[in-house]
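Chemist: Dropping a prediction and its sequence here:
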Amino acid sequence: MTGWLVAAVLLMAGGLGPALWLAARGDAIGRLAGLQLAGPVTVLTLLLLVQAYGPSSAVILPLVLTVLAFAGTLLFIRLLGTTE
């Protein structure tokens, strides 16, 4: 097991687990914070996995996910504003 894989596993356990728990529970602001935390942690995890396994062309996936995570956050905020 390489250092890249160890770093990816530690990041998934230490960052993605709490982010998903926060996004699944609590009030709307807490879920938004979990969503905001899950996006960058997922991107970093995918970059580490690309460094460990994949070809350099696979870097496109984390970069697209960065844009989609930002758009998803804007949509979530928009939907929060309509429920009040």
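Modeler: Ah, there it is.
Chemist: From here on, just use CA atoms for contacts and neighbour counts.
Modeler: OK.
Chemist: Report the central residue of this structure.
Modeler: Compute the mean C-alpha point of the chain, and by CA atoms, centre = their mean the closest residue is Gly39, 2.5 Å away.
Chemist: Quick check, Val41 in contact with Leu11.
Modeler: Yes: between Val41 and Leu11 there is a contact at 7.1 Å, judged by CA atoms under 8 Å.
Chemist: still on that earlier bit, excluding its backbone neighbours, what's nearest the residue nearest to the centre of the chain?
Modeler: What sits nearest to Gly39 in space, not counting adjacent residues and going by CA to CA, 6 or more residues apart in numbering, is Ala69, at 5.6 Å.
Chemist: so the one you found is in which element?
Modeler: helix 60-82 (DSSP states H and E).
Chemist: my guess is Trp21 meets Gly34, correct?
Modeler: Yes: contact criterion CA under 8 Å: Trp21 and Gly34 qualify, at 7.5 Å.
Chemist: Second structure follows, compare the two:
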Amino acid sequence: MSNDELKVFLKYLFAFLWLAAWDGAWLIGMTLGLAFSGNPDASSPLEWVQFGLTISPLLLIGALPIVILLRNRSKQTAKKNSPGESDW
């Protein structure tokens, strides 16, 4: 793996982990908000956890085509440019 490929891989890995962390923070925030709201009509925190565990993988899987398209685009751009003129 070349140095440029490693940089691109690390950027996509960081973006993937950032999305996963944001999704986890949203789930924790919603769960705590419902747990301490005192509203008896609100969904239980367990339902929000189940919802989050269901939707989180779907959001991450949904992001994969975007990552693949961006990766292919960056490869095409790298082929057009000289090694020193990469977009990254």
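Modeler: Happy to help now that I have it. Being a predicted model, the structure only gives us computed values, none of them experimental.
Chemist: follow-up on the earlier one: now check the residue nearest to Gly39 of structure 1 against structure 2: what is it aligned to?
Modeler: In structure 2, Ala69 of structure 1 lines up with Ser56, judged by TM-score structural alignment.
Chemist: how about the helices in structure 1?
Modeler: All helices of structure 1, identified by DSSP state H, fall at 3-11, 17-24, 28-52, 60-82.
Chemist: mean deviation (superposed) between the longest one and structure 2, please.
Modeler: Relative to structure 2, and after both are superposed, helix 28-52 of structure 1 has an average distance of 1.2 Å to its aligned residues, where the measure is mean CA distance after the TM-score superposition for structure 1.
Chemist: burial measure for the residue nearest to Trp48 of structure 2 when sequence neighbours are not counted, as a count.
Modeler: Counting by CA to CA, 6+ apart, Thr31 is the residue found nearest to Trp48 of structure 2 once chain neighbours are left out, at 6.1 Å. When neighbours are defined as other CA atoms under 10 Å, Thr31 of structure 2 has 20 of them.
Chemist: Trace Thr31 of structure 2 over to structure 1, please.
Modeler: Using TM-score structural alignment to pair residues, one finds that Thr31 of structure 2 aligns to Leu47 in structure 1.
Chemist: thinking its match is in contact with Ser57, fair?
Modeler: No: counting by CA under 8 Å, Leu47 of structure 1 does not reach Ser57; the two are 11.3 Å apart.
Chemist: how close does the residue nearest to the centre of structure 1 get to Val64 of structure 1?
Modeler: Here Gly39 of structure 1 is placed at a distance of 11 Å from Val64 of structure 1 (CA to CA, to the nearest Å).
Chemist: and if you look at Ala7 of structure 1?
Modeler: Using CA to CA, Ala7 of structure 1 is found at 22 Å from Val64 of structure 1.
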